[in-house]
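Asker: can't give you the sequence, but here's the structure:
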């Protein structure tokens, strides 16, 4: 599964008009103190309750709500809600970007109200919009220590405060039950910034181990970000042993005009899918603000300048690099093993389809020999993205399979998808 927006659908052997994504994560905004003006563009997400005594304002956060519902209309079928921060008035610092001196920021007097707030948003979407969030994630990188007062985006630390996290989970589960949501929405955690590492407090495994068995018993899904950490296998093993669904729920890299961002993105997908083995892989931000067409300071696969009334879109090479995966490896496909670290293979037995996505990360062309003798293959199409003015380009089918070996020469810094019919 591939995440963040749904732009188009696809037919077999034909790329979609977009990325063909089917899952979206929705940020339930906290909303910052109205007297504060320190967030980056998009860093302050409007909340639905602007003060403790205010009623819910369901017209708030119009832009993100539009994206969420538009994704649903275009085929998104798995939804997760998450929170970067509680509303500013529930925090110790009175600021939704974090605490003073990077301290923990959820005021203990508001554990109950925070859980009520998150579940009320989930309830409203289900009852008023017909949209059901499968999971609700109350935290975002909770022990990284990144979130501080007057920062550039919403965030909330829970450094070594696992009891607070457990209390929030308990109260969320209670409210899901009270509001009749527990049959459709469960809790996911903890969106840490790393799998594991020497600094235990920023690691997904450490948080899951220390949050306590009682709170963990309510959790249906483990989420991790892929920014830091050495080995992905221990977290995969933990999720498997605990019987939990595992998501790589956030990763992104700076944009670039050339293939460098695409290659980095592809290498991350390859590493994660081969070793972490998540059931969903989430790119952080498909579209992001890029004033005056700038590159390098944002993560968007599409750059958009929202400063003017006329919005111009710049589709980056990394968009097409991502599409080399998302257009052809579809939900339900099974990842199968290969002995090449730069190739991801996937099979859909029901549709009799085999997909190979190959990345040449070097500055020189390379010849690859694929042993596909275990499959009875017939028709296949080849699409490529590279620095050579190729953006998901359908290539002439000039390759033959001889004695079960397909030979392919890939140009430097390119990503190629080979899609086969399996006739037997």
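Answerer: Arrived safely. Since the structure is predicted, the reported quantities are computational estimates derived from the model, not experimental observations. Numbers count the residues shown, from 1 in each chain.
Asker: Could you use CA atoms for every contact and neighbour count after this?
Answerer: OK.
Asker: Helix, strand or coil: sort out residue 214 for me.
Answerer: Classification of residue 214 using DSSP: H, G, I helix; E, B strand; the rest coil returns helix.
Asker: let me fix that: residue 329
Answerer: Three-state assignment for residue 329 (three-state DSSP): coil.
Asker: surely it meets residue 351?
Answerer: No: assessed by C-alpha atoms under 8 Å, residue 329 is found out of contact with residue 351, at 12.0 Å.
Asker: Put this next to the previous one:
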């Protein structure tokens, strides 16, 4: 039966016929009710790009195409997932210290532009710079620079990690020097490479102690606020247009309330955006009107997944001028459904992450969604693309996760509006856990994108109720165990009834006549 259905899907364009009877889900899509703006989907160059970016042209070009390409093959299927944002890690310079850095894994040390004599060497991080330039060449026009640790020349212990984890590894006397360092890096990339970073994130995951293993620095809220004020004053003085992105919280619940263990590193929306708070930053000229958080350790169980994101939405109602960006995620936690350890190129991980994307976009109202490692050498669920852990050259492999993310990133373009979708069960806990998840978006060009995540073990029929003519052109793209963002056909909307595979992510693109 499955072989017959696949042939039917391909040969009959979009309107599918099956001999079997499937569950029918009635879905209302209201194109006139617009919700949050979607700015981008992205990933990070840490840490592997420093090596992969120096490999053979064929390997690194294939990697860049998978990540950034908006082109299609002769069958009409995408060659890549069309990421619309790229996160560039500004290194602290631990690579120069080798094993003395206190970071055992060579791949987690980074080069640094600032040198011990106070001068700058712009020939550092060349592998990362290659991917940065290729991202722009392939159409990416939104860039975020982020810092795990200030340069080792400025830190308290001259290391890229903390000794005790109690506070910032940067004395207040060096806040100005840190701000000047950031300004010089941003100016260089703008003037020399025509890369204009839209945002700079100076404080990545300030909640954690960062006492080794990789570059990082803890920051208490008062330290973060005081340093941000200094950075803002330097940016204004030096005419830096990149906006400061905070808070890059290690978990999204650090944004929305106080946490006992880290009370002075939590409740960050109120701390930095309530005018009554002594650490209020909302009036700073250089501060981006958004908060950033990472979805780690808030995705299981499904009731927790929903509740934590509802809290974000509630805070956005209180502060309507703020946006929320989900700026980093991979699977770290071990739970009843999935474990972080163990590379998985299949649909199990892809569907787990698709549920998280859906929840972040439709419950937390995220305006951006970023995966963590674009490429990974680890036996872990942390990469979109996997490769050998070799310095000089190697091979690369794609994953179902890469293409499932592409069901969103390739078709929901910058400036799109999420639009209202209603159906029975929708974001109820039971449906979030193992049901069908739908979201819809309106691009600037008027095209409508509907993403369908079918977590069920059975094929399902979807009836889309939309105020569009029956002759509206329509295309569909599927990621499942058999296909990687494969174009299944093209046709017309007709009566709006479509069929989706079991354990799949399907994107439906409609092109209303304007």
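Answerer: Perfect, I can see it now. All figures in this text were calculated on a predicted structure; none of them were measured in a lab.
Asker: Next, the TM-score between them, please.
Answerer: For these two chains in superposition, a TM-score of 0.87 is obtained (TM-score structural alignment, normalised by the length of structure 1); 405 aligned residues with a C-alpha RMSD of 2.7 Å.
Asker: rewinding a little: neighbour count for residue 329 and residue 351 of structure 1, which is higher?
Answerer: More crowded of residue 329 of structure 1 and residue 351, by other C-alpha atoms under 10 Å: residue 329, with 26 against 12.
Asker: can you pull the contacts of that one?
Answerer: By C-alpha atoms under 8 Å, 6 or more residues apart in numbering, residue 329 of structure 1 lies in contact with 346, 355.
Asker: Now check it against structure 2: what is it aligned to?
Answerer: Counting by TM-score structural alignment, residue 329 of structure 1 lines up with residue 412 in structure 2.
Asker: ok, now residue 302 of structure 1?
Answerer: So, by TM-score structural alignment, residue 302 of structure 1 is matched to residue 385.
Asker: Next, count neighbours for that match.
Answerer: 21.
Asker: How about the secondary structure of the residue lying closest to residue 457 of structure 2 once chain neighbours are set aside?
Answerer: Among residues not flanking residue 457 of structure 2 along the chain, residue 502 sits closest, at 5.1 Å (C-alpha to C-alpha, 6 or more residues apart in numbering). Under three-state DSSP, the three-state class of residue 502 of structure 2 is coil.
Asker: pretty sure the match of residue 302 of structure 1 contacts residue 376?
Answerer: Yes: Residue 385 of structure 2 is within contact range of residue 376, at 6.3 Å (criterion: C-alpha under 8 Å).
Asker: so residue 394 of structure 1 makes contact with residue 385?
Answerer: No: judged on C-alpha under 8 Å, residue 394 of structure 1 makes no contact with residue 385 at a distance of 9.5 Å.
Asker: Now the match of residue 302 of structure 1: which helix or strand?
Answerer: strand 383-387 (DSSP states H and E).
Asker: any idea which helix or strand comes after that strand?
Answerer: Using DSSP H and E, the helix or strand that follows strand 383-387 of structure 2 in sequence is strand 396-397.
Asker: hang on, residue 451 of structure 2 in a strand?
Answerer: Yes: counting by three-state DSSP, residue 451 of structure 2 is located in a strand.
Asker: Can you give me the neighbour number for it?
Answerer: Counted with other C-alpha under 10 Å, the neighbours of residue 451 of structure 2 add up to 24.
Asker: and it, what pairs with it in structure 1?
Answerer: With TM-score structural alignment as the criterion, residue 451 of structure 2 lines up with residue 357 in structure 1.
Asker: If you count neighbours, what's buried in stretch 333-349 of structure 1?
Answerer: Using 16 or more other C-alpha atoms under 10 Å as the test for burial, stretch 333-349 of structure 1 gives 333, 335, 342-348.
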